[in-house]
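S.K.: Structural data only, the sequence is not supplied:
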């Protein structure tokens, strides 16, 4: 009769762990890895374009006009390439010149257009803008930013982003309530400090983590002040008085995609 072969002794937990195949190494970085986005949440993005529509801005204005009807598709394609998805996109325009020289004609505002459903309305407003006026530099860019900040931002969506894009080749006038047309009284802060408070206020019109400001503007009064003090600002310096012919449409789309 053959003797029974005894069972091998049971592995201790420590022995089992030692025998297990090693886990692949994980690259260590200094950045915290964000958790995956919860499924089922909707993401809404509002964009306000503050556009200098004085004569030297004709090249960039012509680009925007030529591409207005394809803007939604181009933004979505750029976001898709970056692995981003949005469920709702709205755009509006604040066109500006110089209040001192042009009076009430210095600022033109559109409503928000929901894209792609209202592409025709957006294109129609943009195509109606004429590059003229402005007098001498600087222009009323800070007033345009103030009107953008106080836009009727969407409250829809589980997550939101508010993006303001400024295009100008001129420095900005200091804010001066005495030159404002009556229709703007109360809508534009009295000075730069008050405008800064409006941008930074966590209880203000913009979400602390959802706001973004993209400047295609010279290093000069107004714009350098903003980029040096405000949070969540990207500044692409332009040549003062030289138009924005060096900024192509693709750069604008990519900057928006990076900000979302």
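M.R.: Structure's in. What do you need? The structure presented is a predicted model; accordingly, all values stated were derived computationally and were not measured. Numbers count the residues shown, from 1 in each chain.

S.K.: contacts and neighbour counts: CA atoms only from here.
M.R.: OK.

S.K.: And the next helix or strand past the host helix or strand of residue 144?
M.R.: Following DSSP states H and E, one finds residue 144 within helix 141-149. Using DSSP H and E, the helix or strand that follows helix 141-149 in sequence is strand 159-167.

S.K.: show me what contacts residue 14?
M.R.: If a contact means Cα atoms under 8 Å, 6 or more residues apart in numbering, then residue 14 has no contacts.

S.K.: in stretch 111-124, what's buried?
M.R.: Neighbour-count burial for stretch 111-124 flags 111-116, 119, 121-123 (criterion: 16 or more other Cα atoms under 10 Å).

S.K.: and the comparison structure, right after this:
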């Protein structure tokens, strides 16, 4: 696992979620980035993998409340860091538990180009309902696999492909037998194959452009990822707490730091 380091930036870039005890130290496998050259254009794609099981109401409400201002908040954060984003797109993969919820375990959006399509992004997020999931764990690794296989942009002087996971539960081991037939070709059969997909220099992600930000508990799946994968920042969350301790400004700043 990467060595614990202090979180990069504590200032809130927007409204906070419900106040809670101080978070556990961030864990990161990212090297400290050099000062950002000014004048470069960035094409940034962000995929949010959001656990929408019953306990996740606190963070889901915070995301809904800030969806329409998300573009402005990220742009402000990046501008302060000397980064000029020419193109920003976001997409959402909402997940529950394929074992407990079947086909209702997954909802996927296309990429929304911001700010032109921020209404569509907000509408999709606001349509998500925190329900289902059964008992822990949930199908988070499947969501990560689908995120990795997103139709990423090839525009910009410098590209970033950012996957952000929000969950308060550990992840099921990958098991193709639990998936609908149409998903089996898009999700690796086991964790080793998922790791290979993330690390493959010839795969869907650029070796220098990929980033994974985990707001997830220390537990099966997420600790395995943060202990092995490159370019991962892990903010350990409280199991079962719906990420009520996670501040919205920390989310925006983590995205800004990853670009």
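M.R.: Received it, and whenever you're ready, just let me know what you need. Quantities reported herein were computed from a predicted structural model and do not represent experimental measurements.

S.K.: TM-score for these two?
M.R.: Once superposed, chain against chain, the TM-score is 0.85 (TM-score structural alignment, normalised by the length of the second structure); 228 aligned residues with a Cα RMSD of 1.5 Å.

S.K.: what angle sits between the helix holding residue 144 of the first structure and strand 159-167?
M.R.: For helix 141-149 of the first structure against strand 159-167, the angle by axes from the mean of the first three to the mean of the last three Cα atoms, to 10 degrees is 160 degrees.

S.K.: Superposed on the second structure, what's the mean shift for helix 141-149 of the first structure?
M.R.: Once fitted to the second structure, helix 141-149 of the first structure is off its aligned match by 0.2 Å on average (mean Cα distance after the TM-score superposition for the first structure).

S.K.: Which residues outside that helix are in contact with it?
M.R.: 48-50, 52, 94-97, 107, 164, 166, 168, 171-175, 187-189, 195, 198-199, 205-206, 222.

S.K.: Nearest to residue 241 of the first structure among the buried residues of stretch 111-124 of the first structure?
M.R.: residue 123 (26.6 Å; Cα to Cα).

S.K.: Now name the helix or strand holding the closest one.
M.R.: helix 119-127.

S.K.: still on that earlier bit, can you select the buried ones from the contacts of helix 141-149 of the first structure in PyMOL?
M.R.: Here is the PyMOL command that selects the buried residues among the contacts of helix 141-149 of the first structure (16+ other Cα under 10 Å):
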select buried, resi 48+49+50+52+94+95+96+97+107+164+166+168+171+172+173+174+175+188+189+195+198+199+205+206+222
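
S.K.: Just the ones of the contacts of helix 141-149 of the first structure in helices?
M.R.: 195, 198-199 (DSSP state H).

S.K.: and of those, the nearest to residue 18 of the first structure?
M.R.: residue 199 (56.7 Å).

S.K.: ok, the residue most central in space within the first structure - contacts?
M.R.: The centroid of the first structure falls nearest to residue 163 when counting by Cα atoms, centre = their mean (2.8 Å). Residue 163 of the first structure sits next to 45-48, 211-214, 256, 259-260 when contact means Cα under 8 Å, 6+ apart.

S.K.: Show me the strands in the second structure, by range?
M.R.: 27-28, 41-51, 84-95, 106-108, 112-114, 158-166, 210-216, 232-236 (DSSP state E).

S.K.: got those strands as JSON lines, with distance to residue 61 of the second structure columns?
M.R.: Output for these, formatted as JSON lines (distance: least, Cα to Cα, whole Å):
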{"stretch": "strand 27-28", "distance to residue 61 of the second structure": "26"}
{"stretch": "strand 41-51", "distance to residue 61 of the second structure": "12"}
{"stretch": "strand 84-95", "distance to residue 61 of the second structure": "14"}
{"stretch": "strand 106-108", "distance to residue 61 of the second structure": "17"}
{"stretch": "strand 112-114", "distance to residue 61 of the second structure": "20"}
{"stretch": "strand 158-166", "distance to residue 61 of the second structure": "13"}
{"stretch": "strand 210-216", "distance to residue 61 of the second structure": "16"}
{"stretch": "strand 232-236", "distance to residue 61 of the second structure": "19"}
